[in-house]
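[1] Take this sequence and fold it.
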Amino acid sequence: MPLNPDMNARLGSSYLGYSYSGNTRDLDYQLKLKANTYEALLDWYPSKDSSFRLTTGLAYNGNKIDVMAQPNAAGVYNINGTAYSSASVGQVNGKVSFNKVAPYLGIGWGRSSEKEKGWSFSTDIGLLFQGSAKTSLSNTGCAATATVCAQFANDLARENEQLRHEVSRFKAYPVLRVGLSYRF
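    Below you'll find the predicted structure:
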């Protein structure tokens, strides 16, 4: 929506689902990324005759990663130097989440005009600053002795710190957006 000759406001949403494998020093993981955002953006055009723009805004950030630890081929989790049978300590699952409100900065090309009707094309590239990751790992179904289950829980807490360190590089989430619009 044009606000004045050199400024537009936009609302948008995006979704991406992606599964992949990853690991820390001790465990292998199956990871499911769910990137889901809703943005309120403000575009500024430095030149009236150009479609180049600078963009800033805020996003509701629903990005998260579902985590499922994978035992090795022998059915064992090796955590903190100790081997645990997955059959006795159960399944290890977790989540990685980020700040729910995140600022956005980017550049793009494309211009909305109040007078021009028809199709238009736009592109954006930028960064969503989603902050430090919050991680949680837990296990379900521990059938071992209480002592082994307690030791496994302690080692899993240390593994959670390693996982947090591994995902700490995701503070800024890259955004590439391509748009097609029609103005009546």
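[2] From here on, just use CA atoms for contacts and neighbour counts.
    Will do.
[3] quick check: longest helix of the protein.
    In the chain, taking DSSP state H as the definition, the longest helix is helix 146-167.
[4] Following that helix in sequence, what is the next regular element?
    Counting by DSSP states H and E, the next helix or strand C-terminal to helix 146-167 is strand 172-183.
[5] Mind listing what's buried along that following strand?
    residue 172 (16 or more other C-alpha atoms under 10 Å).
[6] quick revisit: so what secondary structure elements neighbour the longest helix of the chain?
    Judged by 3 or more C-alpha pairs under 8 Å, 6 or more residues apart in numbering; DSSP states H and E, the packing partners of helix 146-167 are strand 76-79, strand 134-140.
[7] list the contacts for the spatially most central residue of the chain?
    The structure's the chain has its C-alpha centroid closest to residue 63; by C-alpha atoms, centre = their mean the separation is 3.9 Å. Residue 63 makes contact with 33, 34, 35, 36, 37, 97, 98, according to C-alpha atoms under 8 Å, 6 or more residues apart in numbering.
[8] please redo it, this time with the cut-off set to 6 Å
    34, 35, 36 (C-alpha atoms under 6 Å, 6 or more residues apart in numbering).
[9] ok, the residue lying closest to it once chain neighbours are set aside - contacts?
    Excluding its sequence neighbours, the residue lying closest to residue 63 (C-alpha to C-alpha, 6 or more residues apart in numbering) is residue 35, at 4.3 Å. Residues in contact with residue 35 (C-alpha under 6 Å, 6+ apart) are 15, 16, 63.
[10] gap between the strand or helix carrying residue 35 and the chain center?
    For residue 35, the host element (DSSP H and E) is strand 28-44. For strand 28-44, the separation from the chain centroid amounts to 5 Å (computed by C-alpha atoms, centre = their mean, to the nearest Å).
[11] which residues touch the very next helix or strand once past that strand?
    Using DSSP H and E, the helix or strand that follows strand 28-44 in sequence is strand 52-61. The contact list for strand 52-61, computed with C-alpha under 6 Å, 6+ apart, reads 37-45, 100-109.
[12] before we go on, could you also do this sequence so I can check it against the first one:
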Amino acid sequence: MRSYLLAAAAAALLPVAALFPVAAQAQIAPDFAGVRVSTLGVGAEFGLKLNDHFTVRAIGNGANFGYHDTTDDGIRYDGDLKLASYGAQVDYRFAANGPLYVTAGAYKNDNKVQATGRYTGNVIVGGIPLTPAQVGVLTARAKFDDTVPYLGLGARWPVGHLEFNLEAGAYFQGRPRVTLTSDSIYANDPNVQTAIENERASLENDIKDFKTYPALTLGLRYKF
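    Next up is the predicted model:
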């Protein structure tokens, strides 16, 4: 699925590449400043107009969400999904006064998941039965690539000095990397280490689909 999306986005961006020499010679002027709500969080953006077709945007997003999940083994994980991203996008507008545009960009990605695993009584961790004393409190952390590409398609509708913006795209943040640690005094026991590693691999597999994160954005801008 990801390869098809990348191929389609690359084809859509061909007109952008062809017109970059024109954009490079353009007179840069402020275009808009706005706020946005998206699956990447709440944020703000500032746009610079290069010409009738090209706009460059600086964008920041962020949000925190509570995370609760109970595994098949009976371990309850409570934590936070922390979204934070900062970057820039280049928009190519198909028609000078038309609403549709294609966009590409790159972001500093600080999206992460932090959670604590708790349970009552004996528990099976990574397929291995353990006592509460052997397991201790589990701390899970998941991170993604630090710098990630973004591709999208959007539309913008001006209303006087205001402008509404709707955009859908894909944020390619890479395969998650999960760490799982225990505060148990038995954490160095080989059986406990094997159980925790099996559990870590299972958690990593559970969130692997987040490597391609869908981005849907609704924005409100003030036009200069």
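[13] that older thread, helices - which of the contacts of residue 35 of the first structure land there?
    Among the contacts of residue 35 of the first structure, no member falls in helices (DSSP H).
[14] Matching residue 49 of the first structure against the second structure, which residue comes up?
    Per TM-score structural alignment, the equivalent position to residue 49 of the first structure in the second structure is residue 97.
[15] Likewise for residue 183 of the first structure?
    In the second structure, residue 183 of the first structure lands on residue 223 (TM-score structural alignment).
[16] follow-up on the earlier one: so what does the residue nearest to residue 63 of the first structure match up with in the second structure?
    By TM-score structural alignment, residue 35 of the first structure lines up with residue 83.
[17] picking up where we left off before, tally of neighbours for the closest residue to the match of residue 49 of the first structure other than its chain neighbours?
    Distance criterion C-alpha to C-alpha, 6+ apart; nearest residue to residue 97 of the second structure, sequence neighbours excluded, is residue 52 at 7.8 Å. Around residue 52 of the second structure sit 14 other residues, with neighbours defined as other C-alpha atoms under 10 Å.
[18] ok so residue 52 of the second structure is a strand residue?
    No. Under DSSP: H, G, I helix; E, B strand; the rest coil, residue 52 of the second structure falls outside any strand and is assigned coil.
[19] Aligned to it, what sits in the first structure?
    Checking TM-score structural alignment: residue 52 of the second structure goes with residue 5.
[20] Same check on residue 206 of the second structure?
    Correspondence of residue 206 of the second structure to the first structure, assessed by TM-score structural alignment: residue 166.
[21] Name the nearest residue to its match, ignoring sequence neighbours.
    Closest to residue 166 of the first structure by C-alpha to C-alpha, 6+ apart is residue 24, at 6.8 Å.
[22] returning to what we had before: could you check how far the residue nearest to residue 63 of the first structure is from residue 19 of the first structure?
    11 Å (C-alpha to C-alpha, to the nearest Å).
[23] what's the burial count for the equivalent of residue 121 of the second structure over in the first structure?
    Alignment note (TM-score structural alignment): residue 121 of the second structure maps to residue 75 of the first structure. Neighbourhood size, residue 75 of the first structure [other C-alpha under 10 Å]: 13.
[24] measure residue 75 of the first structure to residue 150 of the first structure for me?
    With C-alpha to C-alpha as the criterion, residue 75 of the first structure and residue 150 of the first structure are 20 Å apart.
[25] before we move on, the earlier item: is it true that the residue nearest to residue 97 of the second structure touches residue 96?
    Yes. Using C-alpha atoms under 6 Å, residue 52 of the second structure is in contact with residue 96, at 4.9 Å.
[26] Residue 30 of the second structure is in what secondary structure piece?
    strand 29-38.
[27] That strand maps to which residues in the first structure?
    Per TM-score structural alignment, strand 29-38 of the second structure has no counterpart in the first structure.
[28] Which residue is the nearest non-sequential neighbour of residue 175 of the second structure?
    residue 211 (4.7 Å).
[29] Count the neighbours of the one you found for me.
    Counted by other C-alpha under 10 Å, the residues lying close to residue 211 of the second structure total 17.
[30] how close does it sit to residue 143 of the second structure?
    Residue 211 of the second structure is 10 Å from residue 143 of the second structure, by C-alpha to C-alpha.
[31] Please report the distance of residue 19 of the first structure from residue 144 of the first structure.
    31 Å.
[32] More neighbours: which of the two?
    residue 144 (16 against 11).
[33] Which helix or which strand is home to the closest residue to that one other than its chain neighbours?
    For residue 144 of the first structure, the nearest residue in space outside its immediate sequence neighbours is residue 88; the separation is 5.1 Å by C-alpha to C-alpha, 6+ apart. Using DSSP H and E, the element containing residue 88 of the first structure is helix 86-89.
[34] That helix vs the second structure, average distance?
    Taken over the aligned residues, the distance from helix 86-89 of the first structure to the second structure averages 3.5 Å (mean C-alpha distance after the TM-score superposition for the first structure).
[35] and that helix, what does it pack onto?
    Contact partners of helix 86-89 of the first structure among helices and strands, from 3 or more C-alpha pairs under 6 Å, 6 or more residues apart in numbering; DSSP states H and E: none.
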